[in-house]
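1. Just to be clear, the model below is a prediction. Sequence and coordinates:
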Amino acid sequence: MTADVWLPIPPKDVEGLPDGLTYRFWDGGETFPADPADCSFYVVPYMKPSGVGVRPLARMTSVQVVQTLSAGIDHVEPGLGHLPPGVRLCNARGVHEASTAELTLTLILASLRGIADFVRAQDRGEWLSGFRPALADKNVLIVGYGSIGEAIEDRLTPFELARVARVARSGRTTARGPVQPLTDLPALLPDADVVILSTPLTETTRGLVDAEFLARMKDGALLVNVARGPVVDSKALLTELESGRITAALDVTDPEPLPSGHPLWQAPGLLISPHVGGPTSAFLPRAKRLLVDQLHRFVNQEPLRNVILTTGAKGA
């Protein structure tokens, strides 16, 4: 097989790439490394502004695989209509679970224990003592129970929780217990002390956390969003935060990046991190392992991992 592969990581930095392929380095720059029409396997640049990763897709007439380095695929969906039929779109399942789950626990603990307040008090030289909520004995609801949701529960397990409820698009049974369908959310929300959003952004989940969703959350509950910003209605969340009824921690926002002067920056009871769930020291080793494995499968004509959809297929 002779084919161009576009990588957003310099090929010399990735050990174990299979022979027989021509590797091109492109990390979203203005100039393409070669003719996009010759690309067979395209790895989308990671953490680039909206529109960068889809720019070459219309010219990739020979592409067979589009591989993201993110768990979500919403940033490439606008360009899928330009692709020929039969192109497999794969996500980065297995790359971000550890980092995103770590950040989720960080946001929960920092919010409950008031770490942001302590940091501000330290800047003032003030000893800010007081009583704070613990994670122990809390009811936690995970909305979006894919591989990241599972990794989050892995890390919640030692914290002596009262209960973990799990919700996904459709119900199923796992070794840890039932996963309930999205239709059960209204009944589950009033009991949850912490609601974690780790769902992909789809037409079903866009605006899922609206005024009605938030109104069903119990007084004093914490909302944590490590999914995508548009899963949450920012205006509805702001209303609840300003009332002081609930608190929140957001790694993602709508809009994103959150512009200076946006009212969310000053909202009471809100902790914001700038979409840093994935980009940590854990990213590159896992991303490289995924790419090496996928490219060996591609060369050997073996089934690829993490195929989300195939263009031109029914329902794609």
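-> Great, that's in hand. Residues are numbered from 1 along each chain as shown.
2. For the rest of this, base every contact and every neighbour count on C-alpha atoms.
-> Fine.
3. E30: neighbour count?
-> 9 (other C-alpha atoms under 10 Å).
4. whoops, I mixed them up, R59
-> Around R59 there are 15 residues (other C-alpha under 10 Å).
5. okay, now the one to match up with it:
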Amino acid sequence: MPERPQALFAMTAQNVPHLFPPDLLARLRACLDIDPALVVQDFTGPRVRAALARTEVLVTGWGCPRLDPAVLDAAPGLRAVLHAAGSVKGFTTPGVWERGIVVSSAAAANALPVAEYALAVILLAGKDVFASRDRLRARRAAHPYGEIVPGLGNFGRRVGVVGASRVGRRLIELLRPYDLTVTLADPYVDAPEAARLGVALLPLDELLRTADIVTLHAPETAGTRHLIGARELALMPSGAVLVNTARGALVDHRALTGELRTGRLSAVLDVTDPEPLPADSPLYDLPNAFLTPHLAGSQGNELARLGRTVVEEAERLAAGEELRHAVDHTALNRAA
């Protein structure tokens, strides 16, 4: 039997049992020589340095320290990083790629719950559920049950997806069974690819003008900061809903607050800028702003899906097979 590669956990310690419940941990340890009692949150210290010196595989997650040149020098045998979360931009450095270290990410697995959240919000927004709940709460028994409300419903509702990211593409798949008209804005997607996705490709301004619900799935880059500002919000039709499950910085919150105060638009925000918002932010109290605390991504039992992705990658690595979720570092400048 071949010797198992030496591995080390590098992440927030309390997440390990959620990512790797007993059955998954057993599979991971069957293919990697890894100690679940040693979870690194700081690469300094003699015990950690000694572990790094023999580490071939890092199993990382949220809270992984930065892999700077000093850490890489301390781990001369490191050949793979298996990340049990989404983006690797926060902890990888140029040296990782220069040394030919393969990096795998569970971003595809993390995309599913975000897409599911966005789907649920889109369908609920089409029924005006958020405002209807508040009206019911205010009117109580006086609320007219069974009243037909013009403009409500999801038949033919126009949904604009901004960004054909993993989440954006997964959401497009989830939207297919519904009687919705779906459009896409993404500068990296051409018409043939949009046709393969089954959506109409539009410039961002045209998407904003024609969508009842706009859902953001673009990465945060220098070019996408405040992608949705005062000008873009003004393009959206009255009654439209903006959904953001991507990154808070995609939206100019000052401009959004001003637009929401007019009552013309609504917003569902799972991410904000800053995060969390200051306690005195008007977005907490505006009736047409629905906030959730960055929970669209993997939560609770969904973390095990991320762990399973890493375990499967570790099994491929141990078998000498190509990793299925290897990160293309040349595309990181336009990825989340």
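-> Received the coordinates, thanks. These figures come from a predicted structure and were not determined experimentally.
6. what's the TM-score here?
-> Overlay of the two chains. TM-score (TM-score structural alignment, normalised by the length of the first structure): 0.81; 305 aligned residues with a C-alpha RMSD of 3.4 Å.
7. residue range for stretch 269-281 of the second structure in the first structure?
-> Counting by TM-score structural alignment, stretch 269-281 of the second structure falls onto residues 250-262 of the first structure.
8. buried set for the matching stretch?
-> Under the neighbour-count criterion of 16 or more other C-alpha atoms under 10 Å, stretch 250-262 of the first structure has 250-254, 258 buried.
9. now the strands for the first structure?
-> Remark: strands assigned in the first structure by DSSP state E are 4-7, 22-25, 39-43, 65-67, 88-90, 139-143, 163-168, 172-174, 177-181, 194-197, 222-225, 247-250, 270-272, 307-310.
10. residues in contact with the second one?
-> Contact partners of strand 22-25 of the first structure, identified using C-alpha atoms under 8 Å, 6 or more residues apart in numbering, comprise 2-11, 33-34.
11. Swap in 7 Å and give it another go.
-> Defining contact as C-alpha atoms under 7 Å, 6 or more residues apart in numbering, one finds that strand 22-25 of the first structure is touched by 3-11, 33.
12. out of those residues, which one sits closest to T205 of the first structure?
-> Nearest to T205 of the first structure among the contacts of strand 22-25 of the first structure, counting by C-alpha to C-alpha, is P8 at 29.3 Å.
13. list the contacts for R55 of the first structure?
-> Contacts of R55 of the first structure (C-alpha under 7 Å, 6+ apart): none.
14. Recalculate using a threshold of 8 Å.
-> Going by C-alpha under 8 Å, 6+ apart, R55 of the first structure touches G79.
15. same thing with L227 of the second structure?
-> Counting by C-alpha under 8 Å, 6+ apart, L227 of the second structure makes contact with 250-252.
16. now do 7 Å
-> The contact partners of L227 of the second structure, by C-alpha under 7 Å, 6+ apart, come to 250-251.
17. And the one 3 residues further on, by the same measure?
-> Neighbouring residues of A230 of the second structure by C-alpha under 7 Å, 6+ apart: A255.
18. What residue in the first structure is paired with it?
-> Alignment note (TM-score structural alignment): A230 of the second structure maps to A211 of the first structure.
19. wait, P36 of the first structure sits on P56?
-> Yes. Using C-alpha atoms under 7 Å, P36 of the first structure is in contact with P56, at 6.4 Å.
20. related to what we said a few turns ago, let me have the contacts of strand 22-25 of the first structure in JSON lines, extended by neighbour count and distance to V195 of the first structure.
-> Converted to JSON lines, the contacts of strand 22-25 of the first structure look like this (neighbours: other C-alpha atoms under 10 Å; distance: C-alpha to C-alpha, whole Å):
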{"residue": "A3", "neighbour count": "16", "distance to V195 of the first structure": "46"}
{"residue": "D4", "neighbour count": "22", "distance to V195 of the first structure": "44"}
{"residue": "V5", "neighbour count": "22", "distance to V195 of the first structure": "41"}
{"residue": "W6", "neighbour count": "28", "distance to V195 of the first structure": "39"}
{"residue": "L7", "neighbour count": "20", "distance to V195 of the first structure": "37"}
{"residue": "P8", "neighbour count": "16", "distance to V195 of the first structure": "35"}
{"residue": "I9", "neighbour count": "18", "distance to V195 of the first structure": "36"}
{"residue": "P10", "neighbour count": "13", "distance to V195 of the first structure": "39"}
{"residue": "P11", "neighbour count": "17", "distance to V195 of the first structure": "41"}
{"residue": "P33", "neighbour count": "13", "distance to V195 of the first structure": "44"}
